[in-house]
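Undergrad: below is the structure, and that's it, no one-letter string:
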């Protein structure tokens, strides 16, 4: 909920940093991995007026706790999108989202990346006119498999609103990657192989989005 709990604490810290360093409030973005990715989904829904875009690495959608309790097969990501839409109220806005997932992740299975795409596509659709009528959908507009020397191959898909334009949602599915951050050196929960997701998300995604 907006104004309560961890989301309130985190946005309070963001406001403090923006104020102290005179940062551009229109270019504040949020990224998180694993449980931090779940929080990123929450922040994108509850504070769409603060974050220009969001990147979710190995995470799940808004209201994920209900999904995990009931089982993913029992709650549609469209239903959780409707719950998210109820949180937006007058702040309703399509928040661009980047979804990153390893296809060998046994902690957060790839199913949840697919759910994230459907969830945010439905939410973006609702933001247009309050109806699930296909203004935005989860059918890919572009799909490309990328292979670079020394990196894990990945498939990037993008999703735009009806009529095209800048993608609202993008997804990276990284082949052979478990529950680890790619191109992170040698440590727990990092993978020495690329792709360099930090650079891809910053240069190709965050840099192209700003608050209106």
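TA: Everything's here; your move. All values reported here derive from a predicted model rather than from experimental measurement.
Undergrad: please make it C-alpha for all contacts and neighbour counts, starting now.
TA: Will do.
Undergrad: what is whichever strand or helix holds residue 44 packed up against?
TA: Per DSSP states H and E, residue 44 falls inside helix 35-46. If you count contacts as 3 or more Cα pairs under 8 Å, 6 or more residues apart in numbering; DSSP states H and E, helix 35-46 packs onto helix 5-20, strand 30-33, strand 54-57, helix 77-88.
Undergrad: swap in 7 Å and give it another go.
TA: strand 30-33, strand 54-57, helix 77-88 (3 or more Cα pairs under 7 Å, 6 or more residues apart in numbering; DSSP states H and E).
Undergrad: please point out which parts of the longest one sit buried.
TA: Meaning helix 77-88. Neighbour counts over helix 77-88 (16 or more other Cα atoms under 10 Å) mark 77, 78, 80, 81, 82, 84, 85, 87, 88 as buried.
Undergrad: the structure to be compared is supplied as follows:
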């Protein structure tokens, strides 16, 4: 288990932020889903659940060429991957053990707070929520404790009247604070890592304070 947590920290999906008498464990997450060049009315299905696994879609099992080109995820990556229900169970086990190891809780006292951080709220409140509803899968309750870093960043930009031409992307947000995007955009694990890097930068510069946000 410690090896798993160490790996999560290494790739930037788990970040610990400390202040006097306070310790915040922030878990960044980013899903990738099925997508198409044109809107064909098909609901997105998660195909990459960072930290845990690729995910095999069951409603549209064959990835579109557009999806593979955008994300870099190939058909061979998902064909033998577990379905979302199995991945969610693995994730719940990992999350429970992680909370025990770190001594934190998503519903605990302020001194041991844990929270999920995503770039936009689409990943959890729309993509995961809708797919769990369609497939009658339980949504991990801890994931409801989350922060939309994009919304907070956008609010900060507005309050400081800077970068009015910001296009809203994570890559541009990193550039605005002097960082470069590392890895491949639209790849879940890389987007999660870069979200963590931006979070760390905002915290270190006192641009963001999770004790009040």
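TA: That came in fine, so what should we check first? Given the structure is predicted, the values throughout are model-derived calculations rather than measurements.
Undergrad: now the TM-score, please.
TA: Between these two chains, after superposing, the TM-score reads 0.36 (TM-score structural alignment, normalised by the length of the first structure); 128 aligned residues with a Cα RMSD of 5.5 Å.
Undergrad: follow-up on the earlier one: buried ones in the helix holding residue 44 of the first structure?
TA: 36, 37, 38, 39, 40, 41, 42, 43, 44, 45, 46.
Undergrad: and the next helix or strand past the helix or strand hosting residue 130 of the second structure?
TA: Per DSSP H and E: residue 130 of the second structure is located in helix 129-135. Scanning forward in sequence from helix 129-135 of the second structure by DSSP H and E, the next helix or strand is strand 146-148.
Undergrad: could you point out the longest helix of the first structure?
TA: helix 111-129 (DSSP state H).
Undergrad: that one vs helix 77-88, what angle?
TA: 50 degrees (axes from the mean of the first three to the mean of the last three Cα atoms, to 10 degrees).
Undergrad: what distance do you get for residue 102 of the second structure to residue 91 of the second structure?
TA: 16 Å (Cα to Cα, to the nearest Å).
Undergrad: what's the answer for residue 171 of the second structure, then?
TA: 27 Å.
Undergrad: and what of residue 75 of the second structure?
TA: 23 Å.
Undergrad: tell me what the helix holding residue 130 of the second structure is packed against?
TA: So helix 129-135 of the second structure, by 3+ Cα pairs under 7 Å, 6+ apart, packs with no helix or strand.
Undergrad: next, the buried residues of it.
TA: Buried residues in helix 129-135 of the second structure (16+ other Cα under 10 Å): 129, 130, 131, 132.
Undergrad: quick check, nearest of those to residue 195 of the second structure?
TA: For those, the closest approach to residue 195 of the second structure (Cα to Cα) belongs to residue 129, at 20.8 Å.
Undergrad: now do that closest one against residue 188 of the second structure, distance only.
TA: For residue 129 of the second structure, the distance to residue 188 of the second structure - Cα to Cα - is 17 Å.
Undergrad: residue 157 of the second structure now?
TA: Residue 157 of the second structure is 25 Å from residue 188 of the second structure, by Cα to Cα.
Undergrad: more neighbours: which of those two?
TA: Comparing residue 157 of the second structure with residue 188 by other Cα atoms under 10 Å, the one with more neighbours is residue 188, at 23 against 16.
Undergrad: quick revisit: can you name the next helix or strand after the longest helix of the first structure?
TA: Downstream of helix 111-129 of the first structure (by DSSP H and E), the next one is strand 142-146.
Undergrad: which strands or helices does that following strand pack on?
TA: strand 154-159.
Undergrad: helices or strands up against the strand it packs on?
TA: strand 142-146, strand 169-174.
Undergrad: what comes up buried for the last one?
TA: I take that to be strand 169-174 of the first structure. Neighbour-count burial for strand 169-174 of the first structure [16+ other Cα under 10 Å]: 169, 170, 171, 172, 173, 174.
Undergrad: mind putting these into TSV with distance to residue 67 of the first structure?
TA: Output for the buried residues of strand 169-174 of the first structure, formatted as TSV (distance: Cα to Cα, whole Å):
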residue	distance to residue 67 of the first structure
169	21
170	22
171	21
172	22
173	22
174	24
